[in-house]
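Novice: Coordinates for the following, if possible.
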Amino acid sequence: MSEKVTILLAEDEPALGQIIRDSLETRNFKVLLCEDGEIALKKYKENDPKLLVLDVMMPKKDGFTLAKEIRKENNEIPIIFLTAKSQTKDVVEGFTIGGNDYVKKPFSIEELIVRINSLLQRTNLQKTAEIINLGLYTFDFRRQILQYKTEKELQLTHREAHLLFNLYKNKNEVLDRSVILKKLWGTDDIFSSRSMDVFITKLRKKLNQDPAIQILNVRGYGYKLVC
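Specialist: Modelled structure (predicted):
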């Protein structure tokens, strides 16, 4: 039997937390269940979880605050937010903080498990990826670092790094908008679509020192990285 992957689950609704934990444990995961953000931070420091599932609205320390604190020392661990919030600004905030996925309540356990497995697979890919020469930039996918010539390194968020990596793998070709949304955001709804537009804008700014590199918007289809 393969070694169990440890997941830290922070959920202040006891019944929901128990259901998620039991369901994940039947899939060979080890789950650390916490009922507030302070306990979750303590458990995170004491253990070595491979993925975090954080409820946004929690007592003592909310999920966004907890994620910010963890991201200061760990920029690679995947984070999934659970929330009843559905406004675009809340979704964008979650991704900007460093979240990798955003699951809106109510949700099916099977959907959550699919998203967990997808993130873990992408994380494994990230660990084995090589350093990429992107025009006059060097892109270290594993470390999520972008550097122009010998200037100061730019730290990318987890989502920025994966979006740029997918654009690079399809460079000079159109990357289907719906496909990349479902792959990185788990859905191609309007909230995720607007969030991706924000990340594309951020990547364009970080790549603007090399005029030979462009991220083009192919209306009705998706994006194309020209380099």
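Novice: hey, let's count contacts and neighbours off CA atoms from now on
Specialist: OK.
Novice: Relative to Leu82, how far out is Leu112?
Specialist: Using CA to CA, to the nearest Å, one gets 10 Å for the distance from Leu112 to Leu82.
Novice: try Asp101
Specialist: Taking CA to CA as the criterion, Asp101 is separated from Leu82 by 9 Å.
Novice: show me where this structure has helices.
Specialist: 14-25, 37-46, 63-71, 88-97, 109-128, 158-169, 177-184, 190-206 (DSSP state H).
Novice: Adding mean neighbour count and distance to Gly135, write the ones you listed out as a markdown table.
Specialist: A markdown table is the format used below for those (neighbours: other CA atoms under 10 Å; distance: least, CA to CA, whole Å):
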| stretch | mean neighbour count | distance to Gly135 |
| --- | --- | --- |
| helix 14-25 | 15 | 43 |
| helix 37-46 | 17 | 39 |
| helix 63-71 | 19 | 29 |
| helix 88-97 | 18 | 26 |
| helix 109-128 | 15 | 21 |
| helix 158-169 | 20 | 11 |
| helix 177-184 | 17 | 23 |
| helix 190-206 | 16 | 13 |
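Novice: could these go into a markdown table alongside distance to Ile213?
Specialist: Listed next are the helices of the chain as a markdown table, based on distance: least, CA to CA, whole Å:
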| stretch | distance to Ile213 |
| --- | --- |
| helix 14-25 | 43 |
| helix 37-46 | 39 |
| helix 63-71 | 29 |
| helix 88-97 | 24 |
| helix 109-128 | 23 |
| helix 158-169 | 11 |
| helix 177-184 | 19 |
| helix 190-206 | 9 |
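Novice: related to what we said a few turns ago, shared neighbours, Leu112 and Leu82?
Specialist: Common neighbours of Leu112 and Leu82 are listed as Val103 (criterion: CA atoms under 8 Å, 6 or more residues apart in numbering).
Novice: got a list of what the spatially most central residue of the chain touches?
Specialist: Taking CA atoms, centre = their mean as the criterion, Asn100 is the residue nearest the geometric centre of the chain, at 1.6 Å. By CA under 8 Å, 6+ apart, the contact list for Asn100 reads 78-80, 119, 158-159, 184-185.
Novice: next up, for comparison:
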Amino acid sequence: MPTVLLVEDEVWLGQIVKDSLEVRGFQVWHAMDGAQGLTMYQTHSPDVVVLDVMMPQLDGFTLTERIRSQNATVPIIFLTARSQTVDVVKGFELGGNDYLKKPFSMDELIVRIKALLNRKITTLAQPENEQYQIGQYLFDYPKQKLIFKGKDSVLSYRESELLKRLFLQRNQVLERSKVLQDLWGDDNFFNGRSLDVFITHLRNYLKADPHVQIVNIRGIGYKLIV
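Specialist: Presented below is the predicted three-dimensional model:
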């Protein structure tokens, strides 16, 4: 039975979401604020986290940072009434995997939860010895680490998946729309902005080796040149 941690301070909405998920076969723990959500996360280790952004004690962004410091791969979905681009991008930067704008339909939430869980299962099934030499860097894909001259950088799940795709198509164009569909599930504007942020992150990780570059191919995608 898939397990869900729901962190939502609106009592009636939290109860509706909890009941709807349980009817569809999920086990759900409902926290009423961010601090309680962190405690429940540490106690139950859920398969997926669904959380509100504006909450007492700890807001959703801060809670995401705390969770990501302990687990880089658990899927996190934001529920938010805030739809400004800067807020959405911030959520993705901190390690969120998806977001839904309030009000939302339960069917859409369930589809997104199942998609993230399926993606997580696929990732766990990957071989454990995948390591790639990228110029002077060693990319340890299963451990989500990029190693340069003995110094480790820990990547997020999405950074690792993006870097792996770039490497496997190194010196060729990686199509932007395909990456967005594979890793974000949709190539809409907000997800596109999030992808740009992650490309910037990877460029910063790789900047110590001048022979490694990620270049934009305008209107098409990106190319990792090694």
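Novice: Per the alignment, name the residue of structure 2 opposite the residue nearest to the centre of structure 1.
Specialist: Under the alignment (TM-score structural alignment), Asn100 of structure 1 maps onto Asn97 of structure 2.
Novice: Count the residues that sit near Leu146 of structure 1.
Specialist: Counted with other CA atoms under 10 Å, the burial measure for Leu146 of structure 1 works out to 24 neighbours.
Novice: Would you agree it is in contact with Leu154?
Specialist: Yes. Applying CA atoms under 8 Å, one finds Leu146 of structure 1 in contact with Leu154, separated by 5.0 Å.
Novice: Now for the two: what residues contact both?
Specialist: Residues touching both Leu146 of structure 1 and Leu154 by CA under 8 Å, 6+ apart: none at all.
Novice: So Phe95 of structure 1 sits against Asp101, correct?
Specialist: Yes. The pair Phe95 of structure 1 and Asp101 qualifies as a contact (CA under 8 Å) at a distance of 7.3 Å.
Novice: quick revisit: which of the helices of structure 1 sits closest to Leu8 of structure 1?
Specialist: For the helices of structure 1, the distance to Leu8 of structure 1 is smallest for helix 37-46, at 7.1 Å, taking CA to CA.
Novice: quick check: angle from that closest one to helix 63-71?
Specialist: Using axes from the mean of the first three to the mean of the last three CA atoms, to 10 degrees, the inter-axis angle of helix 37-46 of structure 1 relative to helix 63-71 is 20 degrees.
Novice: how big is the offset of helix 37-46 of structure 1 relative to structure 2?
Specialist: Taken over the aligned residues, the distance from helix 37-46 of structure 1 to structure 2 averages 1.5 Å (mean CA distance after the TM-score superposition for structure 1).
Novice: In structure 2, what stretch matches that helix?
Specialist: Against structure 2, the aligned range for helix 37-46 of structure 1 is residues 34-43 (TM-score structural alignment).
Novice: which residues touch the matching stretch?
Specialist: 5-7, 29-31, 55-60, 63, 66-67.
Novice: Going through these, which ones are buried?
Specialist: Among those, those scoring as buried are 5-7, 29-31, 55, 58-60, 63, 67 (criterion: 16 or more other CA atoms under 10 Å).
Novice: Which one of those residues is nearest to Ser105 of structure 2?
Specialist: Nearest member of these to Ser105 of structure 2, counting by CA to CA, is Leu6, at 15.6 Å.
Novice: residue in structure 1 matching that closest one?
Specialist: When the two structures are superposed using TM-score structural alignment, Leu6 of structure 2 falls opposite Leu9 in structure 1.
Novice: Distance check, that match against Ile70 of structure 1.
Specialist: Using CA to CA, one gets 14 Å for the distance from Leu9 of structure 1 to Ile70 of structure 1.
Novice: can you check Leu82 of structure 1 too?
Specialist: From Leu82 of structure 1 over to Ile70 of structure 1 the distance is 17 Å, taken as CA to CA.
Novice: and if you look at Arg143 of structure 1?
Specialist: In this view, Arg143 of structure 1 and Ile70 of structure 1 are 16 Å apart by CA to CA.
Novice: again, but for Lys183 of structure 1
Specialist: Distance from Lys183 of structure 1 to Ile70 of structure 1, counting by CA to CA: 24 Å.
Novice: With Ile145 of structure 1 instead?
Specialist: 18 Å.
Novice: Then Gln18 of structure 1?
Specialist: With distances defined as CA to CA, the gap from Gln18 of structure 1 to Ile70 of structure 1 amounts to 24 Å.
Novice: Check Asp101 of structure 1 too.
Specialist: 16 Å.
Novice: got it, and Leu16 of structure 1?
Specialist: 24 Å.
Novice: Grab the nearest non-local neighbour of His201 of structure 2.
Specialist: The spatial neighbour of His201 of structure 2 that comes closest, neighbours along the chain excluded (CA to CA, 6 or more residues apart in numbering), is Glu159 at 7.9 Å.
Novice: re the thing from before, going by distance to Tyr132 of structure 2, which of the buried ones among the contacts of stretch 34-43 of structure 2 wins?
Specialist: Using CA to CA, Ile67 comes nearest to Tyr132 of structure 2 of these, at 27.7 Å.
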